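In: Got a predicted structure plus its sequence, pasted below:
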Amino acid sequence: MAIRNILTQGDEMLNKKCRVVTAFDDRLHTLLDDMKQTLTESGGVGLAAPQVGVLRRVVVLLDINQDPEEMIELVNPEVIEMNELEPTVEGCLSVPGKYGYVDRPTWAKIRAQDRFGNWFEREGEGIVAQCFCHETEHLDGHLFTEKVTEYVDMEQVNEE
C-alpha cells in the first residue's frame, strides 16, 4: 500500500469524467488499498479516484455512523434514491481550507460494486449521505465549489 498525492482544484484531472471499471483485478485492489490508506492519512471522510489522478469510477469513504467506523469501497457507484435536500457545510480534500453550504440529502441509497464485481446497495444518513453525493460527483468531473450557495469560515461555524 502507498499514500497517493491528492490533486487540488485547478488540476484538469478533477474536471474529467471517469470511466466505468470493468476489470476487477489486482490493479483495482491496489488502487482501493492505496486510496483507503491515503484517506486515513488525510483525515477526510471520502476520496474519489480522480482526486489521486486515476480516471476510474472508484470511491472510498468512511461510514462514521457505524461503531466502529467502517471504510466502504464503492466501484461504479450511483446514487439511486435520496430524500429532500438541506443546506449543510461541506469541504473537500481537493479544495483545502474552503468550506461552504451545499444542498445535500439527509438520507441516500447508493448502488455499487465491491472489489470483486458483486453488486450491492447501501443506505446512509447525514454525512454519509452527503459523502455518497459529493464523491459520485467527483466521478463526473465536478467539485463541491460548483454547488456552494455561501462560503463560510469554519472557525465561526465551530463557535456556533
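Out: Done, it's in. For clarity, every value in this text was computed on a predicted model and none was experimentally measured.
In: use CA for all of it now, contacts and neighbours both
Out: Noted.
In: What is the end-to-end distance of stretch 113-127?
Out: Here the two ends of stretch 113-127 are set 21 Å apart, with distance taken as CA to CA, to the nearest Å.
In: Run through who's touching that stretch.
Out: The list of residues contacting stretch 113-127 from outside it, by CA atoms under 8 Å, 6 or more residues apart in numbering, reads 24-25, 28-29, 32, 63-65, 73-77, 105-112, 129, 132.
In: Strands - which of those residues land there?
Out: 63, 73-77, 105, 107-112 (DSSP state E).
In: could I get those as JSON lines with distance to Glu123 and neighbour count?
Out: As requested, the ones in strands among the contacts of stretch 113-127 are arranged in JSON lines below (distance: CA to CA, whole Å; neighbours: other CA atoms under 10 Å):
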{"residue": "Asp63", "distance to Glu123": "10", "neighbour count": "20"}
{"residue": "Glu73", "distance to Glu123": "14", "neighbour count": "19"}
{"residue": "Leu74", "distance to Glu123": "13", "neighbour count": "27"}
{"residue": "Val75", "distance to Glu123": "15", "neighbour count": "27"}
{"residue": "Asn76", "distance to Glu123": "16", "neighbour count": "21"}
{"residue": "Pro77", "distance to Glu123": "12", "neighbour count": "24"}
{"residue": "Pro105", "distance to Glu123": "12", "neighbour count": "24"}
{"residue": "Trp107", "distance to Glu123": "7", "neighbour count": "19"}
{"residue": "Ala108", "distance to Glu123": "6", "neighbour count": "23"}
{"residue": "Lys109", "distance to Glu123": "4", "neighbour count": "19"}
{"residue": "Ile110", "distance to Glu123": "6", "neighbour count": "20"}
{"residue": "Arg111", "distance to Glu123": "9", "neighbour count": "17"}
{"residue": "Ala112", "distance to Glu123": "11", "neighbour count": "22"}
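In: Got another one to weigh against that:
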Amino acid sequence: MAILTIRHYPDPVLQQVAQPVTEIDETIKTLAQDMAETMYAAPGVGLAAPQVGISQRLIVLDCAPKGEPAQLITAVNPEIVSREGEQFEEEGCLSVPEYYCRIHRAQKVTVRFLDLQGQPQEMVSEGFQAVAFQHEIDHLDGLLFVDHLSSLKKGMFRKKYVKIMKQQEQQL
C-alpha cells in the first residue's frame, strides 16, 4: 500500500469528468486500497480518484466518528439516484487545503455503485455521510465544492486561496 499525492486546485485533472471503471481488476483494487490509506493519512473522510490524478469513477469514504471503528465504503462508478431535503453545512476538501465554506446539499441521498467484488450496491445516506457522497461524486464530475458558490463568493475564494497558497509555500 502507498500514500498517493493529493492534487490541489487548480490542477486540471480536478476539472475533468472521470471515466467509468470498465473492469474491477487488481489495479483498481490496489488503487482503492492506496486511496483509503491516503485519505486516512491526510486525514480526511473521503477521496475521489481524480484527487490523486487518476480520472476514473472511484471513491472511498469513511464518516465514522473519531474513536469508533472504521466504516470504509469503496464505491466504483457511484451515482446518486435520488435526493431529498436540504442541508447547509461547512465543507472542506483535501484538494483545497485550509479553505472551508458552507454549501447547500441534499439532506438524504440514495447512491448506487459497484463494490470491489463487482456486486451492485444501493445505499441510503443522510446528514454528514450524504454530504460526503455528494462531495466525492462531484469530484468525478469535475466539480469542486467551491464550484457551488455564487460568483461573488467564488471571486472571494480565489483571492483568499492565493494568500493561503503563498503562506504554505513560505512554510516549506
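Out: Right, received. Where do you want to start? Note that the structure is a prediction, hence the values are computed from the model and not measured.
In: Can you classify the closest residue to Gly46 of the first structure other than its chain neighbours by secondary structure?
Out: Spatial nearest neighbour of Gly46 of the first structure, chain neighbours left out: Leu61 (4.1 Å); criterion: CA to CA, 6 or more residues apart in numbering. At Leu61 of the first structure the chain is in strand, as set by DSSP: H, G, I helix; E, B strand; the rest coil.
In: For the residue most central in space within the first structure, list the residues it contacts.
Out: Nearest to the geometric centre of the first structure sits Glu135, at 2.8 Å (CA atoms, centre = their mean). Contacts for Glu135 of the first structure (CA under 8 Å, 6+ apart) come out as Gly46, Leu47, Ala48, Val59.
In: Compare those residues with the second structure and list the overlap.
Out: Retained contacts for the contacts of Glu135 of the first structure in the second structure, judged by both residues aligned by TM-score structural alignment, their matches' CA atoms under 8 Å, are Gly46, Leu47, Ala48, Val59.
In: Burial check on the last one, number of neighbours?
Out: Spelled out, it's Val59 of the first structure. Val59 of the first structure has 28 neighbouring residues, counting by other CA atoms under 10 Å.
In: same check, this time on Glu86 of the second structure
Out: By the measure other CA under 10 Å, the count of residues near Glu86 of the second structure is 12.
In: wait, doesn't the residue nearest to Gly46 of the first structure sit right on Ala49?
Out: No. Assessed by CA atoms under 8 Å, Leu61 of the first structure is found out of contact with Ala49, at 11.4 Å.
In: Show me where the second structure has its helices.
Out: 26-41, 127-140, 151-171 (DSSP state H).
In: State the distance from Ser64 of the second structure to Val76 of the second structure.
Out: Heads up, residue 64 of the second structure is Ala, not Ser. Distance from Ala64 of the second structure to Val76 of the second structure, by CA to CA: 20 Å.
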